[in-house]
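make a model of this:
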Amino acid sequence: MPDYGHELLFGTFILPSSHDPDRVVALAELTEAAGLDLATFQDHPYNSEFLDTWTLLSWVAARTERIRVSANVLNLPLRAPAVLARAAASLDLLSKGRFELGLGAGAFWDAIEGMGGRRLTAGQGVEALSEAIEILRGVWDGSAKGPLRLRGEHYPVPGMRRGPAPAHDISIWLGSYKPRMLALTGAKADGWLPTQEYIQSPDRVTANRMIDDAAAEAGRDPRQIRRLLNLMQVGFSPDNRGFLQGPPEQWVDQLLPLVLEEGFSAFLVGRDDPRLIQTFGQEVAPALREAVTKERKESGTATGRVRPAVVLAKRLPGLDYDALPATLAAASVEPGDPDYERVRHSYSRQGSPALVIRPEGAPDVIDALAYARTQNVPLSVRSGGHGISGRSTNDGGIVIDMSKMNKVEVLDRATRRIRLEPGVRWGHVAQALAPYGLAMSSGDYGDVGVGGLATTAGLGYLARKYGLTIDHIVAAEIVTADGDLLRVDENHHPDLFWAIRGAGGNFGVVTALELEAYEVDDVVYAQLVVDATDTAELLGRWGRLVEGAPREITSFLSLFPGRRGDPPMAQVTLVYAGDDVEAAQTALSPFLEIGPILDQQAQLAPYSAIVAPPGNQQRGQGLVDTHSGLLHHITPQAADAMATMIRSGDVMIMQFRSVGGAVNDVARDATAYPHREQNFSVLAATVPDRRSQLDKLWADLYEHLDGMYLSFESETSPERLLDAWPEPSLSRLRAIKATYDPDNVFNRNFPIPPAPAQQAGKETDHAA
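Next comes the predicted model:
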């Protein structure tokens, strides 16, 4: 039999004894500590000597961080598949994609019947299992429309709501031995999970061939089915005492043919012996991986993910999928893949990319960028996907999605130095820093990704006290257009370091940022709901109060038009950057006079609580037609223009954010964000069919504006480029662009055109 090229997995098959639950869990924790990949447990619900396997799986998933968990195998007759589908998806979501589903048709029918299960013949058991697989996959299918309806003989589903979708594509591994079960494995399952000692007739080779034949008959590639093997009668000893009864090197020699000649790629030891588990993980697993890698390289064995024909049929034209490097195969998502619906859209805009690549490190980013440059399709880079413009997705192109690069590290608590990867959400950053008493001002919504915000500016709830996010960046790692991974700071590529702090999306893919956080624990958080009938007066009063407030106060105001005869309404958020409640009350009290207060609340809360990430799915549900500007002051004339906008009915929302304070302490040429004199940011958004009216209303406001906050603007005309980067900033950026991205590879995120070569040289010399 062939080597199917699957990544090797190693794990344990643990007896879930109820007599010593702590030991069972400790063996699972040892599985992880030993470097193994998978902890599995028997499932015999009728055995009172055993812990309930589902409860145990949940507990072990919570006690571990890396390993996958699975039953080996789950007893289907006592686990209703519709409920099992939701339970499995839930555990997968809670464990961040670490659950796999080993499933069996059932045995020990007297015991099953004694617990209320229905006795089935062998043939009926196979039919029931086949129906169950259809239900499981139907519930997990996040792209399907309408309820799940299946006319099953054993598990009919008249009309079930689908969902939740799991965190990853859960594999269904079947414990099977007889021809009909093996045929079902080939036709519908993702893996074959037998126990070596129970395989009799057919033998391993014949059973594998039967699975392959059934897969081919069902129109599947046999490589789609992983082959796993439980190994029970095993042990380590100084000399050879039989199959897997000897030193670690003997194990490697005896397991290697099972991989290369019979296609097995996962081995689970069924001995609850801590020393055996440790030796298996630390000596056998790495040595076998090394041996298999060497043999596969010499033989040219194809490795990586295999997609079924139904997925291949959904590939979009214009992209050479076969040219994708093997290193990225497991990290890529195509239109037919189960994960596609999760990654195709941004928060604001719907998209249909031909391929989404999710790197796990800088080498993957380099490979992804090199591949993308060979394809004549749009390229988008996404950190969190909350950019209002929606430019982090596209139609028919490639998206480099950084969501899997999401680590947060405190490098040095004494200097408050932290390291963030671009795919982590700011709400998670706040949660990770909270135990250290640290924080970083970072927008007003916890689901926003680090990469986009921290390379644009970073206007957050603590901005007037501590400045913009970019003002705290001390170093960055970035992959440039030519595939170089550069570390940039004040002494290394200082021109690029300057540019990425305010225009970062134009110069490469940031893979990590180092920042100096600040000491923040609790803050005072207040919200007011205000009748905005007298809109202009409300805006002017709020603006004056903000400018006169101590720097500890940062305030955002959202303005909504009147609906169904109600007046316009404003929601005012106020954050006092500190835990001095008395001082906060003094600073906040004047804001109670800005207008008729309809509701109010205030509380002392950890900063991490007010930016807690809601974890919303991205379905292109936001407003994508926006304009953004900056104001020095909210003058009566500007307030009147904005009041006209919100009363028009053509603007769905306006948002105002206070800047000033520490933001304006920074010199305008210190970073690529030059707007260091203004006190307010203003955003107006509407729906597509009212975009023309928004444009006209914005034109009346435009004369009062000076500059633009990049993240909130959807128009990218040359005039708007100068609003974002007035001279000499734009010319300086164009020169740097010509150095690091002369081919304009990064041309979607508010694109800066490279300067001509001669001009670029002059600008660079002048900047130096």
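
alpha carbons only for contacts and neighbour counts from here, please
Will do.

so how far is residue 380 from residue 748?
7 Å (Cα to Cα, to the nearest Å).

and those two? Which one has more around it.
residue 380 (24 against 20; other Cα atoms under 10 Å).

intersection of neighbour lists for residue 748 and residue 380?
Residues touching both residue 748 and residue 380 by Cα atoms under 8 Å, 6 or more residues apart in numbering: residue 391.

and the contacts of the biggest helix by length in the chain?
As assigned by DSSP state H, the longest helix anywhere in the chain is helix 122-140. Contacts of helix 122-140 with the rest of the structure, by Cα under 8 Å, 6+ apart, involve 76, 81-82, 84-86, 89, 104-106, 144, 148, 150, 152-155, 161-166, 180-181, 184, 188-189.

pull out the buried residues from these.
Taking 16 or more other Cα atoms under 10 Å as the criterion, what is buried in the contacts of helix 122-140 is 76, 81-82, 84-86, 89, 104-106, 148, 150, 152, 154-155, 162-166, 180-181, 184, 188-189.

from these, which land in helices?
Among those, DSSP H puts 81, 82, 84, 85, 86, 89, 180, 181, 184, 188 in helices.

also this sequence, please, to line up against the first:
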Amino acid sequence: MPDYGHELLFGTFITPSAQQPDQAVALAELTEAVGLDLATFQDHPYNPGFLDTWTLLSWVAARTQRLRVSGNVLNLPLRPPTMLARAAASLDLLSQGRFELGLGAGAMWDGIEGMGARRLTAGQAVAALREAIDIVRGVWDTTAPTPLRHDGKHHPVPGMRRGPAPAHDIGIWLGAYQPRMLALTGTTADGWLPTWEYLKSPDRITANRLIDEAAEQAGRDPRQIRRLLNLFQVDFSPTSRGFLQGPPRQWVEQLLPLVLEEGFSAFLIGRDDPRLIQTFGQEVAPALREAVAHERASAGTPAGASRPAAVLAKRLPGIDYTAIPPALAAHAVEPGDPLYDRVRHTYIRRGSPALVLRPGDAAEVAQAVRYARGQGVTLSVRSGGHGISGRSTNDGGIVIDLSRLNRVEVLDRERRLVRLEPGARWGEVAQTLAPHGLAISSGDYGDVGVGGLATTAGIGYLARLHGLTIDHVVAAEIVTADGELLRTDATHHPDLFWAIRGAGGNFGVVTALELTAHELGDVAYAQLSADATDTAGLLLRWGALIEDAPREVTGFLSLFATPRGPMARATLIYAGDDVDAAQHALTPFTQFGPLLEQHAQLVPYAALVAPPHNRHHGQGLADTRSGLLHHITAEAADALHAMLHSGEVAVVQIRSVGGAVNDIPRDATAYPHRTQHFSVIAASTPEHRAQLDTWWEKLYPLLDGMYLSFETSTDPRRLHDAFPEPTLGRLRELKARWDPDNVFDRNFPIPPADSPAA
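Reported below is the predicted structural model:
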């Protein structure tokens, strides 16, 4: 049998003992700690000596960060497929794409029947499993326009609403041994999950052949089906005592033919032995990966699972899909892939990229940059996809999606030093830091990705007390345009470090940031709603109140045009838990306008920015304008009043800066706006874009500067607003050094010095 080219996976098959529940969890945590990929658990619901497998899977997923989890295999007769589909998608969403679905047709029918399920013959069980797979995939298919209906003999579904869709393309792996189950694996499943000791008749070679034949008869490429293997009778010893009974080197030698000649690509060891798990993860797995990579390179074996013909037919010109580096191919998404609709768009923009690469570490980011440069198409980089500027997707190009680089670590609590990867969401950062009594000012919405905000500026709820997010970045790791990974800080490439803090998206792909966090627990949070008919008067009062407030107070004011007239909604944060001081500081704001509603409470900072993990489909307002004001003057208030009362601008927002933001010298970072007190945003719908521009032009002479992340116009004049001289000149010189070919040109492109565009 051939090598099917799948990425190798290594993991454990852990006993879910109810007598030692902590041991099962500890072994799963060890599985992750030693670098293994997957923890699996058998599923025998009729055995009271075992924990419920689904509960255990959920618990382990919550206790780990990178580990995939799966049943090995889940007992379908006792888990109805409609509920199984929703439970699987829910766990996958909660774990950020770390669940796989191992399924079995059922065994030990006395126990199954004793719990109320109907006993099935072998043929009936296979037919029921076939129906269940169709139902599960149907529930996950939220793109279908109609409810799910299935006229099945074993699992009828009269009509149900589809969804939720899982976070990733969950693999359905079947525990199969007999010919009918093997044929079902070939025609329908994503993987085959047998146990070595049970593979007797048919043997491994015959079973693999039956799967391949069934796949080909169904019009599938056999490479679409991963081959996994449970291994129970294994041990490490100084000398050989048999198959997988010897030193790690012997294990590698004996597993290598299973990959290269029989197509197995995942190995799960079924012994609850910490020493064995540690050696498997730290010695066998990396050595086997290296050996397989060497053999595949020599043989020219294509990496990654083969895609269906329907997906291949949607490949776009200009991309050499066969040249995708093997490490990236396993997680790449193309048009037609099930995950494509989840990764093609951003919050603001709809996109149709030809390829989305999802690297898992900095080395893979470097590979992605080098590969993308060789394709000659547009390159976009995305951390969270929520950037209002909307430039992290494209049409017909490549997107480097950093969502898998999402680790959040407290490196040194005493120094408040934190390491963040760019794909983490700020809500996740807040949740991780909260138990340490720490926080980082980071916008106002928990779904925003770390990478974009922390390299542009970072106007957040704590800005007036703690400054911008970039003001607390002390080091950054970045992949530059030539694919080199660098660490930058005050002493290592300091010019590049300066540029990253304010214009980072123009100089490479940031793969990690180190920041100093703030000591913070609870904060006082207030929301006020007011009639904004007198918009100008309300704005003048708001501006004066903000500038007079203590630095602990940061406020965001949103003004909406409604059929009943303009309305105002204010969000105020007092960055501390002193209730008396907060009340004294926030009470004056009740006079900013005719109040309609007010609400205040003491809450953990992390609760304000909890990440909802919304699915992006270009649902935001596509046209926004951004500017900075030193003060809200009468002229500015009148201009904003006229804008909002025109009915042609949907929303205006005023965010307070000033305070600690202005303590930083303007040349300390590439964000030079250190004297203004307010950020202004105006947005409208596409049909009112021209009118938005007209109203903005009337406000424009009163502005000084622009907050880059909130601007969707690419008018070259706006570049000078974002980076006035001498900042722009310095950035162009650095661009000529670090990215002379302007590879990173999507985030308000800065032309290199001496280039024609300059």
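
just give me the neighbour total for residue 562 of structure 1.
18.

over to residue 518 of structure 2?
By other Cα under 10 Å, 17 other residues sit near residue 518 of structure 2.

that one and residue 436 touch, don't they?
No - using Cα atoms under 8 Å, residue 518 of structure 2 makes no contact with residue 436, being 10.4 Å away.

contact partners of stretch 733-746 of structure 1?
If you take Cα under 8 Å, 6+ apart as the criterion, stretch 733-746 of structure 1 is touched by 373, 379-380, 480-482, 495-496, 499, 505-508, 672, 752-757, 759-761, 763-764.

can we see that at 7 Å?
480-481, 495-496, 499, 505-508, 752-755, 757, 760, 763-764 (Cα atoms under 7 Å, 6 or more residues apart in numbering).

what subset of these is buried?
Neighbour counting by 16+ other Cα under 10 Å classes 480-481, 495-496, 499, 505-508, 752-755, 760, 763-764 among these as buried.

the stretch 201-350 of structure 1: helices as residue ranges?
Counting by DSSP state H, counting those that start in this stretch, the stretch 201-350 of structure 1 has helices at residues 204-217, 248-260, 274-279, 285-299, 309-312, 340-343.

and among the ones you listed, the most buried is which?
Mean neighbour count (mean count of other Cα atoms under 10 Å) peaks for helix 340-343 among the helices of the stretch 201-350 of structure 1, with a mean of 21.

what sits up against that one?
Where contact means Cα under 7 Å, 6+ apart, the residues beyond helix 340-343 of structure 1 that reach it are 142, 143, 333, 334.

try it again at 8 Å.
The contact list for helix 340-343 of structure 1, computed with Cα under 8 Å, 6+ apart, reads 142, 143, 333, 334, 356, 617, 618, 619.

out of these, which is most surrounded?
Neighbour tally across these (other Cα under 10 Å): the maximum, 27 neighbours, falls on residue 356.

please report how far the residue nearest to the spatial centre of structure 1 lies from residue 680 of structure 1.
The residue lying closest to the centre of structure 1 (Cα atoms, centre = their mean) is residue 403, at 3.7 Å. Look at residue 403 of structure 1 and residue 680 of structure 1: by Cα to Cα, they are 31 Å apart.

how deep is residue 729 of structure 2 tucked in, by neighbour count?
So residue 729 of structure 2, with other Cα under 10 Å, has 17 neighbours.

typo on my end, residue 587 of structure 2
A count of nearby residues for residue 587 of structure 2, using other Cα under 10 Å, gives 10.

tell me the counterpart of it in structure 1.
Correspondence of residue 587 of structure 2 to structure 1, assessed by TM-score structural alignment: residue 589.

relative to residue 583 of structure 1, how far out is its match?
Distance, residue 589 of structure 1 to residue 583 of structure 1, using Cα to Cα: 10 Å.

pull the contacting residues for residue 29 of structure 2.
Residue 29 of structure 2 touches 60, 63, 64, counting by Cα under 8 Å, 6+ apart.

ok, now which ones touch the second one?
By Cα under 8 Å, 6+ apart, the residues touching residue 63 of structure 2 are residue 29.

can you pull out the strands in the stretch 551-700 of structure 1?
553-560, 569-576, 597-606, 625-631, 653-658, 680-686 (DSSP state E, counting those that start in this stretch).
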